[in-house]
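In: Requesting a structural model of the entry that follows:
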Amino acid sequence: MRITVLTVPDCPNARVVEDRIARATAGRSADVELVEVADQEQAARVGMTGSPTVLINGVDPFAVPGAPASVSCRLYRGPDSRVEGAPGVADLRRALDTADLTGDCECPRVDAADRGGRRRLAPVAGGLRAVQQAVLRHFAAGRGAPAASELETVAAEYGRAAAEVLADLAAEDFLTLDNAGLIQAAYPFSAARTGHRVRLTDGTELWAMCAVDALGIPDMLGTDAVITSADPVTGEVVIVTSTGGHMTWQPSTTVVYVGQRSCTGSAADIACGALNFFTSHHTAHTWAEQNPQYTGTPVDRNHAEALGRSVFGSLLTASAPAGASSDPAEQAQDGPVQG
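Out: You can find the predicted model right below:
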């Protein structure tokens, strides 16, 4: 595991966060690096949104969607609502646990949660991000999957046809297409009804590909929502209510199983069937025993919520400037992706 601490020179909280990381990583194998950031330009390049910023495998698990790059002091709010200049040890441990669950395996795989650490935010180059975000906004408005013809204006800004960009997005597993080239899903949204319904405060009904996707939608859209699902073993209804960024789970014993079926294929094919809500660890383990084709583990609500936020939180807040270069050198300057 790779942990990078981004700080400005002489940051008073640099030693604090390093000490807390040492305590949080006790018993783990982790490489910790301290990087001093000199100016705003470097902060934007490396993904620092205040000093100190902690990156785990290149991702900021405490990222606030839409937060700009900054060399100012950064504040963190703990579970007890206290504000400090560094994340707490317990919060760091939860972030490390989540990173363990979504880390790379030895064989090439598309991780259901974060695409093997690459997350769900498409690159700017070739119009991929602009078209991806246009697709997501179409879903978020309750209009379902857009046709390619509805995306031509956006794709044309990059000198491309919408169908070509959609094919590239599908090849990289940012969305899925049927044999006719129609959008079936654009993570976190499904064009068809699934077992995971998300109702927004304005009454809009959306359908998520899996439990983790459903948990990421309220944060991604910046709105309150009610997620309704069911335990695949007992059929008992699970309701997660998101209000002001805080989620209430019913029943409170509910967990999310994070797993996948194989090391190849799209997340829709290999993992969405496993990423479900279960009313208890017992039913999650019962399901796992009944479905040996999937390997994974149940995680608690804090882990599941953090996973949804980290994967989907910034999908619509990250910029997609028109006419962006397809030069890999420029693309690399996008910095760490948090969505």
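In: From now on I want contacts and neighbour counts done on CA atoms only, so please keep to that.
Out: Fine.
In: so residue 32, which of the three states?
Out: Classification of residue 32 by DSSP: H, G, I helix; E, B strand; the rest coil places it in strand.
In: Spell out the secondary structure type for residue 309.
Out: The assignment at residue 309 comes out as helix when based on three-state DSSP.
In: Count the neighbours of it for me.
Out: Neighbourhood size, residue 309 [other Cα atoms under 10 Å]: 26.
In: Run through the residues that contact it.
Out: 215-216, 219-220, 339 (Cα atoms under 8 Å, 6 or more residues apart in numbering).
In: now do 7 Å
Out: 216, 219 (Cα atoms under 7 Å, 6 or more residues apart in numbering).
In: Over to residue 139?
Out: 145, 189.
In: how far away is it from residue 215?
Out: Between residue 139 and residue 215 the computed distance is 16 Å (Cα to Cα, to the nearest Å).
In: For the comparison step, fold the sequence that follows:
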Amino acid sequence: MRVEMLIVPHCPNGPVLRERLELALGGRTDVELAEHVVDDQAQAERWGMHGSPTLLVDGRDPFAEPGTAASVSCRLYRGADGRIDGAPAVEELQRMLGTAATGGADRAAGRSGRGRLAPAERGLRAVQQAVLQSFATTGSPPAAAELESAAEPFGVPAAEVLAELVAEDFLTLDDTGRVQAAYPFSAIPTEHAVEISAGPTVWSMCAIDALGIPVMLDTDAVITSTDPVTGENVRVEFAGGKSAWQPATAVVYYGVCAGNGPASTVCCGYLRFFTTRATAEQWSGRQVDLSGAVLDQAEAERLGADIFGPLLSAPAR
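Out: Sure thing, here's the model as predicted:
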């Protein structure tokens, strides 16, 4: 099988489709994956490109409606749940490519490629945003009274809203019913610390979550983590809308292990910072039932921004 990506120069959704494809393929050796940059309308017509990004499977666009004209415009995809996205979800790619589901690989990109923003119905988004705001301002989850206040306008008990947010993998609870994690934040220490400018130092669930926090909060921040192979520090500083990585060779491994469960179980331990691509590949090669890819700095930042950027800017109802 030959799978080709067609993108215009600097397409923001190109890396998103590429990483979802790699997760969907799960290391299959019978697939030849290629990428082509299309610069103008003539090339789009020659390749059969229906907007950027376009996916061709053995020369055919499986997502295009019959009669769709060739185009170099930005392309949007409607998922099975009706949501609009810049690339097909991992589950849809798996079905299209005949790849067996990997028991949660799609969660690495955020709830089957649907992202981490809870629906506005039944107070889900309002409570989610109250939890995120509490982490951002205090470093801890909110008290029960704050959750009840967020849920009250919707006429739904906070406990019921929390249960639904857990079921949909927007957050996790500990044995006492208190919020333990609300992607991207963790209430317990992890190897990824994020020092928020004029705010607390918080823990993130994974490397991608850490990179999403400064974008979500629209603030400067300093991320510190550790390469699990060498023990060396990785530091990412966001200041004035720009980032600086130390060391300059640092990368992120973006992976998922086989099995079922929330992202905190099957993904978060496998989305990590590394000082070099070599150590990322060394580490991933030692893991059992792991699939994924090494992301460069720009790809990792873009993914974090795509997943977490909208979480606090979207209206709660």
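In: Residue 274 of the first structure -> the second structure?
Out: Matched by TM-score structural alignment, residue 274 of the first structure corresponds to residue 270 in the second structure.
In: what does residue 187 of the second structure align to in the first structure?
Out: So residue 187 of the second structure corresponds to residue 191, using TM-score structural alignment.
In: Its match and residue 144 touch, don't they?
Out: Yes. Counting by Cα atoms under 7 Å, residue 191 of the first structure does reach residue 144; the two are 5.7 Å apart.
In: Among those two, which residue is more densely surrounded?
Out: Taking neighbours as other Cα under 10 Å, residue 191 of the first structure and residue 144 compare with residue 144 leading, 22 against 19.
In: That one corresponds to which position in the second structure?
Out: In the second structure, residue 144 of the first structure lines up with residue 140, judged by TM-score structural alignment.
In: Please enumerate the helices of the stretch 101-250 of the first structure.
Out: Along the stretch 101-250 of the first structure, the segments classed as helices by DSSP state H, counting those that start in this stretch run 128-138, 152-156, 162-171, 211-221.
In: quick one on the thing from earlier: who's in contact with the match of residue 274 of the first structure?
Out: 254-256.
In: Could you measure from it over to residue 254 of the second structure?
Out: Per Cα to Cα, residue 270 of the second structure is found 7 Å from residue 254 of the second structure.
In: now residue 159 of the second structure
Out: Residue 159 of the second structure is 33 Å from residue 254 of the second structure, by Cα to Cα.
In: These two: who's more crowded?
Out: Comparing residue 159 of the second structure with residue 254 by neighbour count (other Cα under 10 Å), the higher total belongs to residue 254, at 27 against 14.
In: Return the residues in contact with the closest residue to the more buried one other than its chain neighbours.
Out: Excluding its sequence neighbours, the residue lying closest to residue 254 of the second structure (Cα to Cα, 6 or more residues apart in numbering) is residue 271, at 4.7 Å. Contacts for residue 271 of the second structure (Cα under 7 Å, 6+ apart) come out as 206-208, 252-255.
In: Ok, residue 144 of the first structure next?
Out: 138, 191.
In: wait, residue 294 of the first structure sits on residue 263?
Out: No. If you go by Cα under 7 Å, residue 294 of the first structure and residue 263 don't touch, sitting 10.6 Å apart.
In: more neighbours, those two?
Out: Neighbours per residue, other Cα under 10 Å: of residue 294 of the first structure and residue 263, the larger number sits with residue 294, 19 against 16.
In: corresponding residue for residue 240 of the first structure in the second structure?
Out: Using TM-score structural alignment, residue 240 of the first structure lines up with residue 236 in the second structure.
In: Pull the contacting residues for the most centrally placed residue in the second structure.
Out: Nearest to the geometric centre of the second structure sits residue 109, at 3.6 Å (Cα atoms, centre = their mean). When contacts are counted by Cα under 7 Å, 6+ apart, residue 109 of the second structure touches residue 115.
In: Tell me which residue of the second structure matches up with residue 164 of the first structure.
Out: Using TM-score structural alignment, residue 164 of the first structure sits opposite residue 160 in the second structure.
In: no no, residue 41 of the first structure
Out: Per TM-score structural alignment, residue 41 of the first structure is not aligned with anything.
In: Now name the helix or strand holding residue 41 of the first structure.
Out: helix 40-46 (DSSP states H and E).
In: Which SSE is immediately downstream of that helix?
Out: Next element after helix 40-46 of the first structure (DSSP H and E): strand 49-51.
In: For that following strand, name the packing helices and strands.
Out: When contacts are defined as 3 or more Cα pairs under 7 Å, 6 or more residues apart in numbering; DSSP states H and E, strand 49-51 of the first structure packs onto strand 70-73.
In: ok so, going back, kindly reformat the contacts of residue 270 of the second structure as TSV containing distance to residue 309 of the second structure.
Out: TSV is the format used below for those (distance: Cα to Cα, whole Å):
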residue	distance to residue 309 of the second structure
254	18
255	21
256	22
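In: Strands - which of those residues land there?
Out: 254-256 (DSSP state E).
In: Is residue 51 of the second structure in a helix, a strand, or coil?
Out: Applying three-state DSSP: residue 51 of the second structure is strand.
In: Specify the residue positioned farthest from the middle of the second structure.
Out: Max radial position in the second structure (Cα atoms, centre = their mean) goes to residue 42, at 33.7 Å.
In: what helix or strand is that residue on?
Out: Residue 42 of the second structure is located in helix 41-47, with elements delineated by DSSP H and E.
In: For that helix, what is the distance to the chain centroid?
Out: Relative to its chain's centre, helix 41-47 of the second structure lies at 31 Å (Cα atoms, centre = their mean, to the nearest Å).
In: so what does that helix touch, helix or strand wise?
Out: strand 71-74.
In: Mind giving me the packing neighbours of the strand it packs on?
Out: With contacts defined as 3+ Cα pairs under 7 Å, 6+ apart, strand 71-74 of the second structure has these neighbours: helix 41-47, strand 50-52.
In: can you rerun that using 10 Å?
Out: Judged by 3 or more Cα pairs under 10 Å, 6 or more residues apart in numbering; DSSP states H and E, strand 71-74 of the second structure is in contact with strand 2-7, helix 41-47, strand 50-52, strand 54-57.
In: how about whatever helix or strand comes next after the first one, which residues of the first structure does it hit?
Out: Helices and strands here follow DSSP H and E; after strand 2-7 of the second structure, the next one along the chain is helix 14-25. Using TM-score structural alignment, helix 14-25 of the second structure lines up with nothing in the first structure.
In: Fine, thanks again, bye for now.
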